[in-house]
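1. Sharing a model prediction with you, sequence too.
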Amino acid sequence: MKISWNHLQSFFVDKLDKEYVLQRLTMAGLEVEGEESVAPSFSGIVIAEVVECEKHPDADKLSLCKVNANSGELLQIVCGAPNVKVGVKVPCAKVGAVLPGDFKIAERKMRGIVSYGMLCSGDEIGCPDDVDGLLLLPADAPIGMDIREYLDLDDVIVEFKITPNRGDCLSYKGLVREIAALTGARIKPVPEYKSYLSKLSTELTLNVSASDGCQHYVGLAINSVKNDIVTPTWLMRILERSGIRSISPLVDITNYVMLTIGQPMHAFDASQLFGGIVVRMAQNGEQLILLDETKATLADDTLVITNGLNQPVAIAGVMGGLDSGVTTATTNIVLESAYFTPDIVQGKTRKYGVNSDSAFRFERGVDSQLQHDAINLAAQLVLEICGGEIGEYIHFLAVESALPAIKLQFSEINRLVGEDIARDLVCDILTKLGCQLTVDGDNLEVIPPSYRFDLRIKQDIVEEIIRVYGYDRIAAKLPNLTYTFDYLDPKQAAFARYKDILLGYGFNEIVSYAFIEEKYAEIFAHEVAKPVRLQNPLAGLSCMRTNLLAGLVKTLQSNVNRGSQQVKVFELARVFHGEALELQPLYLSGLIYGKISPLNWLEKPRVVDFYDLRVVLDELLAEFPDFMLDSSELPPIYHPGRSARVIVNDVVIGCIGQLHPKYNQQLGLDSMPYVFELNVDLLSMKTQFELRALSKYQKVSRDLAFVFNKDVQVGVFMNDINDLQLPNLDNVAVFDVFTGGNLRDSEKSVALNFVFQGDHTLSDDEVNAALEQVKTLAKNKFNAELR
C-alpha cells in the first residue's frame, strides 16, 4: 500500500518525525518497503501567467511570451511548447533557478532574442504528465507562489507491506490509529459524517437474499450530479500518490473514501438499476461484462448485485459492470457502501481474471460498522464537487454480532511476555488500540474493536501489547528450564526406524505439498473419502491429498525429466479423508522406479519389480511377521496382477504393487513405478513389543512340503499356523514354490521351513508333535497333501 506522507501528516496535531514513525511501524509489523520523493531537487520555479504570446520573428516553432511571475515586471521568455497561449498558468523558472540535474537557468539568446527564464513542462520539474508541452496549472493557481509549495512536491511516497491479517491498516485512518497507539501522537478531531435528509423521492428498493455473504448494505441515491468536470487537483494528487489512477470525479470520490477510512465503495448509474437493487448468489452461466471489459461467466458461488430486472450489474466486492458504471454523461447515481464477508469474496479475482482494490480489502476484512460513515462522506464530497440533490437511503442489516470478549489475567500476560508490564500501561495500550476493557482484580476482559477481526484469543491480545510496548524493550533472559533426557516414545521410535530402514535401502525422503491439482485428485482418488476442496486454492492446487502418491509421482516425473535412471523416494506425512482430525491419518508411502543397479560391464541392469519393494516391506513390518498380502479388492490405481493389499491382524493397513499402466499417458511415464502405502497410525495401534532372553540351546530346523490347490493363499495358511501357537516355534517361512512336473495344472507345491528353539534341548517327539498339528491343519482346512 502506498501513501502520501504529507497527507498522512495532515491527520495529526503534532508534526511527526518520519524516520522514527516508520521505524516504529516496521518494528510493530507494518513493514516499510520503500520511500520515494515525489519530485527531484530543484529551486527558483514559481507560478506564472502568460499575458502575451506571439510567434518568434525568426523561428517557426518558437513563441515569444510575456509572463507575469509577480516579480514587479513582465518577463520576456522564448518558449517552444505547442500548448503555450495567453491566459495559461504554468511553472516558470526565473533566471537563477536550478532545475533537476543541477541545470541552472540564465539569460540566453534564442534566435536573436534574449529569454529571461524558462517555462516548464511536467517532465522538466520531475512531475511527468500526459500533456504534450507545458504543465498547465488550474486557473486559480496563485501567481508568484513557489511551485514546490503549490504542488506539494516536498512530499514522500511511502510503501507499506501490509500483512493479510491487518486489513484494518489498508487506509489512512487505519495507519493513523496505529501511529497514535505506537507514538502517542495526537490526532486531529475526526469530523462527524452526518446523514442527509432526503430532498426527493427516488423509489429505490433493496432486497438482500444472501445475508451470509452481505451482512450490511447501505445505498444512497443522488440526482442531478455533474461527472463531466475535472477532478479537483488536491483529490487527484492524493489518489495518484496513493497508487490509484484518477478516472472521473465520481469514481475518484469513491476511491478517496476507500483510501481515507477503508470502506470500498461503488457508484452505479441509477438509470441502469431500473428502480431496484438485489443482492443474491449468481446462477451458473450468467454473463456480466465488467468495468475493465472482462467478460465474466458467473458461477453459483459468486455473490452478485442485480438490478430491478434481475440482471447482474456487479460482482459483489470485486468489480462493477460496464453497463451500470458511471460515465461523463451520468446525472443520477446510486452510491453503494456494503459489508461483504471475506469468505464470499476470496478467490473471485483469480476466478474471473480481474484485480481490484476493493476485493483486496474485502478479502482481508472490512470494518462492518463503517458503511454509514463512508456513504455520508462520499455524499458530502459529491455535493461539494459534482453538485446534486440527495435522494433516499436504502438499508439492510443482518443480525449484528459483536466480537466475543477475550478473558485473561494480568499475571498471565506478564508470564507470556517474560517481563512485568504495569497494569496501567497494559490498559493504556489496549485502550489506544480501540479495545473495551473490564478489570476485576487480576482478571481482564477485552472486547476488540469491530475493525480488529484478527483478535480472537488471549495470545492475540498479548501480541498486541508486546507490539506497542516494543519488542526491543524486553530484556533477553535465559529460560529457566529443567532438562530431562528420555527415550523416544514408541510412535517416534517407530517412525525413526521406518526412516532408517528406507534410507538404508537407498530411498530419499521428500516433503511435498499437502494440496494437489484436481487432475491428481482424480487419478489417485481414495476408494471412500472424497477430497477436501480449498476455497482459496494456490496456483490450481485445489484439493487436499487423500494419499501420498501424487507427491511421490510428481517427484518421479521431475527426476525422470532430468534424466534420472533410478528413483527411490518416500514420504511420511498426513493425508486428508475429511476435515476432522481423526480423518487425517499418518501415512508412510514409498516409490521405486527404473533400473535396480547402475550400468556396468559385468551384468545387464535389471528393471525393478514387485519383489524389490516386497523385501523393503518385510523389514518395515518385521514386528508383524504374520502380515498377509491379498490381491482382492484393490484400488483402481493399482495393477491387478502385480499388487496386493497389506493386512495386519485382519485389518487392511495399506497396499503394495505397481501403478496401473492405463495411467501411463496421463502421468507422462514410459512405465509405471512400484509403490507402497502404509497407515502408520493403524500400525502403531497394533504394535506389540515382546522382550525375551536369547536362548542358549540349539535350534532345530525341519522342512515340510505340501501340495495345495493353486487358488489357496499361502499367507492364510501361514497365519493359521501362527494361530496354532505351537510351543517353541521360533519362525516359519516359505522357501520354495513349485508347479509342473508330476503335479496337476491346478496344483502347486509349497515348501516351508520351521525353526524351533526353547529353554531346553528339544526332543524329536516335541518337534514332531508340533509338526503333526501343522499337517492336520493343512489336510483338514486346505485339503493339502504332504509330499
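-> Yep, that arrived.
2. Please count neighbours and contacts with C-alpha atoms only from this point.
-> Noted.
3. mind listing what's buried in the longest helix seen in the chain?
-> When the chain is parsed with DSSP state H, its longest helix is helix 764-782. Within helix 764-782, the residues that count as buried by 16 or more other CA atoms under 10 Å are 767, 770-771, 774-775, 777-778.
4. and the comparison structure, right after this:
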Amino acid sequence: MKISEQWLREWVNPPLSSDELAHQLTMAGLEVDALEPVAGTFSGVVVAEITHAEQHPDADKLRVCTVNMGADTVQIVCGAPNARVGLKAPLARVGAVLPGDFKIKKAKLRGVESQGMLCAEAELGLSDASEGLMALPADAPVGTDLRDYLQLDDHLIEIGLTPNRADCLGIAGIAREVGLLNGLPVNEVSCEPVAAAVEDTFQVQLEAPERCPRYVGRVIRNIDISRPSPLWLQEKLRRCGLRSIDAVVDVTNYILLELGQPMHAFDLDRLQGGIVVRTAQAGESLPLLDGQTAELRDDTLVIADHGGPVAMAGIMGGEPTAVGEGTSHLFLESAFFAPGPLAGQARSYGLHTDSSHRFERGVDFRLQRSALERATRLLLDIVGGEPGPVIEAVAEAQLPVRPDVALRRARIPRLLGFELADADVERILTGLGLGVTATAEGWLCSVPSWRFDISIEADLLEELARVYGYNRLPVSHIQAALVIPPKPESRLSLRSLRRHLCARGYREAITYSFVDPRLQQLFDPAVDPVALENPISAEMAVMRSSLLPGLASAVQRSAHRQQSRVRLFETGLRFIPGAPGAGLAGLRQVPTLAMMISGQRFAESWSVASAAADFYDLKGDLESLLGLGRCQGEFAFRAAEHPALHPGQTAEITRTGQVVGRIGALHPAVLAALDINGPVLACEMDLDALLEGELPAFGELSRFPEVRRDLSVLVDKSVPAATLMQNVTAAAGAYLRELRLFDVYEGKGIDPKRKSLAFGLTFRDQSRTLSDEVVNQAMDQVIDSLEKNYNAELRNQAL
C-alpha cells in the first residue's frame, strides 16, 4: 500500500524525519518497503498559461506558443497535442534543471527560437504520463513555483502489510498506529451526519445476510458531474497510485484510501426497482467496468436491482449502471461483506481490485454509515446535489461477534521475558482501541470492530511486544529443563544421504508439494490426489503423491536449456489419500527420497567414452546409498510394472520382503508428454526404510589368505541373477566372504533361451588357511544346488 507522508501528517504529525518515521513503522510490524519522493528533483519550473498558439511554419506536429509565466512572456515551441490557448501547464524556464540533471537552454526548433519547455508529468518525474502537457487547474496562480503550488516536498511511503493487518489499509489505521507509538492524539476527519434535503429513498433488501449483514446507501439528486475534482484530491489519489477519473469515482476512491472502506456509486436513473443483495442465479452474466463480461456462478454474491446483477459484491461494479458524463442522480452505497465467503472470489474470475483486497481481509463492520456521511459531504462540496435520507439494511445477528479476550498479568514476563508496568499495558491496549477492564489476574479486553486478528491472549501479548518495541525487549538466556533426546547410532542422518549423493555428482532439488493434475495423473494414475481449495495456480492444484513429477519438470527445464547431463535428487513428503470419503483424516504423509538422471553417463572428457546413462547407472548409485546403513543384504530388486515406467526396465525395491520403492526408466509416453529425449531413469524410496541401518560392530581382521573360485553357469533367461546369488550364498556355507557377478553373456555359442552368468566366490576363515578340499566341497554344494533348483549347467561342460 502506498500513502503520502503529507497526508499521514495531516492526521498525526510526530517530530520525526521521514526516515525515522519509516523506521518506526517497520519496527512496529508495518514494514516499509520503499520511501520515495513524490516527484523528481527539479528546479526553475513555474505555473504558466498559453496565451497564443499557432502552427509552426516548417513542422506539422509543432506549435509556436506565447506563454505567460507571470513576470514575463516567452515564446515556446511545443509538440504536445493538447497545447492550446488558455491551458495552464508547468513551464521549465531557461536555466531550469529537470530530473536526470537535464538543463534547459535556449534552442531553435526548425528555425524558430524556444525559450524554455512546457512539461508533461513524466518529464517532471510525477508519473509515467507523457502523452501531453500536464494540465493544471484554471485557478492555478501564474508564475508560482510548481513545487510550492503542488506541495511536492513529500514522500511516498510504501508499506508491505501482512494479511492480518487489514485495519491499516487506510490512512486512518496507519495514523492510529503512529499516534500510539508517539503518544500523540489523532486528528480524525469529521463524519458528521448530512441532513437530508429530499425525501427520496431506494429500497434495499438483504437476501444473503450471512454474507452481507450490513448495507448502507442514499440517493443524491441533481449533481453536476462536469465539475472536476479539486487539485488536492487529485494529488492525493495520484500519490497513492490512483488516477483521477471524475469527481464521483474520485471521492469513493478517496474514502477507500482514507478510511479503508470501499464504496460504489450507481447512476440512479439506470437502476430498476430497488437493490437486492443476493447470490447469482444460473446463466446470469455482468459486463464489468474493466470491459470484461463475467459469467456468474451461483456461489457469487452480487448487488442486483429488479432487472438483474449490477455489481459483483465487494469486487467490481457493472458497466450498465456506471456513473458517466450524463449522470445527474446517484445511489451511493457502503457495505460490509463477510471476509470468509469472499476470499478467493475475485481471483477465481481472474480479478483483483482494491475493494476485494480489503474485503477479503476484513473491513471495519461499523464503519459503513460514517464512510457514507463523509463521502456525501465531499460530493456535495465538489459536485453539489441534494441528498436523501440514509437507508440502512442490517442483520445484527449476522454481524461478526467479537468476544472479550482475557490477558493475565503473569503471562507477560513468562512469554515476553520482561515486566511491563500496568499503566503501560493499559496505555498500549487502550491506544489500540480496545476496551480495557482491570481484573484480579490482569485485564479483560473488548476487541474493536476493525481488528479481525485479535481473538486470543497470545494476540494481546504480541501487540504489547510490537508497540513496546521489539528492539527494546531485553535479551535473556533461556532457562528451562531441556532433555536431550537419544540419537540411535543405527539410524542414518538425512544429511549423510545428501552428502553421499552430492559426492556422486547429484544436485539437490526442492520442488513444490503442489503439482499439475495432468502431471500427477501421468505419473500416478491410480491415486486420486488431494485437491487444494484455493490453489496458487491451475498448475499447482493438487498435492503430490509422488516426488517424481516435480523432478521430471526440473529435468525437462534443464533439458530445454541445453543441459546434456542431469543428476537430481529430492527429499520430501508425498501425500497419500486414505479411503474415498475419508478426507484429510485418512491422509498419509510419507517421507521419501527420489532420484532422477538423464544424459551422458560421465561428464564430457577426453579420457572416457561418451555413452548414455542406463538403468544400471542409477541402480549402482542407489546400491551405494543402501550400503551406508550396512544392511544392503536386506534389500532386493525384483521385476515389476508401473504406468509411468518402461516395461522390462522397472523393478520394485524390497526390504525383508516389503516393497519400499521402485526404480526404472520413464515410459516413452511420459517422455513424449514432457517433450524430453530419453532415456530418463528414476527412483523413489521410502526414507524410513533407507535411513534404518545396523549398529556398527568391530570385526577382527583375518591373518589368513583368501581363496577365490570362479563359476560360470548357463541358466534360463527368465531367472534373475539376484535369485541365483541368493541361492549361492545359502549353499556356499559359512566360509563365503564375498560373492560378485562379473560377467553376463548372451549370444553366439549359447542356446538362445539361456544366458551365461559368471560369479566370483571368495572364501576365508578367521582361524586357519582353508584347504582345497574344504573349498572344493563348498563349490560342489553350490553347483549341486544350482543344478537342482534352476536346471543350471556349468558353462565349460555345456560347451
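-> That came through, no problem. Everything numeric in this text was worked out from a predicted model, so none of it was measured.
5. hey, where'd the strands end up in the stretch 1-150 of the second structure?
-> Assigned by DSSP state E, counting those that start in this stretch, the strands in the stretch 1-150 of the second structure fall at 2-4, 32-37, 43-55, 63-68, 73-78, 88-98, 102-103, 107-109, 112-114, 117-118.
6. wait, which of those is closest to F359 of the second structure?
-> Smallest distance to F359 of the second structure across those (CA to CA): 18.0 Å, for strand 2-4.
7. ranges for the strands of the stretch 601-750 of the first structure?
-> Ranges of strands in the stretch 601-750 of the first structure, per DSSP E, counting those that start in this stretch, are 628-630, 638-648, 651-659, 674-679, 700-709, 729-738, 747-756.
8. possible to save these as a markdown table with distance to D720 of the first structure and mean neighbour count?
-> Shown next, in a markdown table, are the strands of the stretch 601-750 of the first structure (distance: least, CA to CA, whole Å; neighbours: other CA atoms under 10 Å):
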| stretch | distance to D720 of the first structure | mean neighbour count |
| --- | --- | --- |
| strand 628-630 | 11 | 19 |
| strand 638-648 | 13 | 20 |
| strand 651-659 | 16 | 22 |
| strand 674-679 | 23 | 24 |
| strand 700-709 | 15 | 18 |
| strand 729-738 | 12 | 14 |
| strand 747-756 | 14 | 18 |
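9. right, and those strands - which one's nearest D420 of the first structure?
-> Smallest distance to D420 of the first structure across the strands of the stretch 601-750 of the first structure (CA to CA): 47.9 Å, for strand 674-679.
10. Superposed on the second structure, what's the mean shift for that closest one?
-> After superposition onto the second structure, strand 674-679 of the first structure sits on average 1.0 Å from its aligned residues (mean CA distance after the TM-score superposition for the first structure).
11. Would you check the span in the second structure matched by that strand?
-> On the second structure, the counterpart of strand 674-679 of the first structure by TM-score structural alignment is residues 681-686.
12. So what's the gap between that stretch and the chain middle?
-> A distance of 30 Å separates the centroid of the chain from that of stretch 681-686 of the second structure, by CA atoms, centre = their mean, to the nearest Å.
13. Now do the same contact list for V178 of the second structure.
-> V178 of the second structure makes contacts with 12, 14, 25, 184, as judged by CA atoms under 8 Å, 6 or more residues apart in numbering.
14. show me what contacts the residue lying closest to the first one once chain neighbours are set aside?
-> The spatial neighbour of V12 of the second structure that comes closest, neighbours along the chain excluded (CA to CA, 6 or more residues apart in numbering), is V186 at 5.2 Å. Contacts of V186 of the second structure were listed using CA under 8 Å, 6+ apart, and they are 11-12, 175-176, 179.
15. now do A559 of the second structure
-> I676.
16. Same check on Q589 of the second structure?
-> The contact partners of Q589 of the second structure, by CA under 8 Å, 6+ apart, come to 573-576.
17. S355 of the second structure contacts G317, correct?
-> No - here S355 of the second structure lies out of contact with G317, judged by CA atoms under 8 Å, at a distance of 10.4 Å.
18. Quick one: the helices in the stretch 451-600 of the second structure, in order.
-> 457-468, 494-503, 517-523, 548-559 (DSSP state H, counting those that start in this stretch).
19. once aligned to the first structure, how far is the shortest one on average?
-> The reference is to helix 517-523 of the second structure. Mean deviation of helix 517-523 of the second structure from its aligned counterpart in the first structure after superposition (mean CA distance after the TM-score superposition for the first structure): 4.0 Å.
20. residues in contact with that helix?
-> For helix 517-523 of the second structure, contacts defined as CA under 8 Å, 6+ apart pick out 527, 529, 539-542, 544-546, 548-549, 643-644, 670.
21. Swap in 7 Å and give it another go.
-> 541-542, 544, 549, 644, 670 (CA atoms under 7 Å, 6 or more residues apart in numbering).
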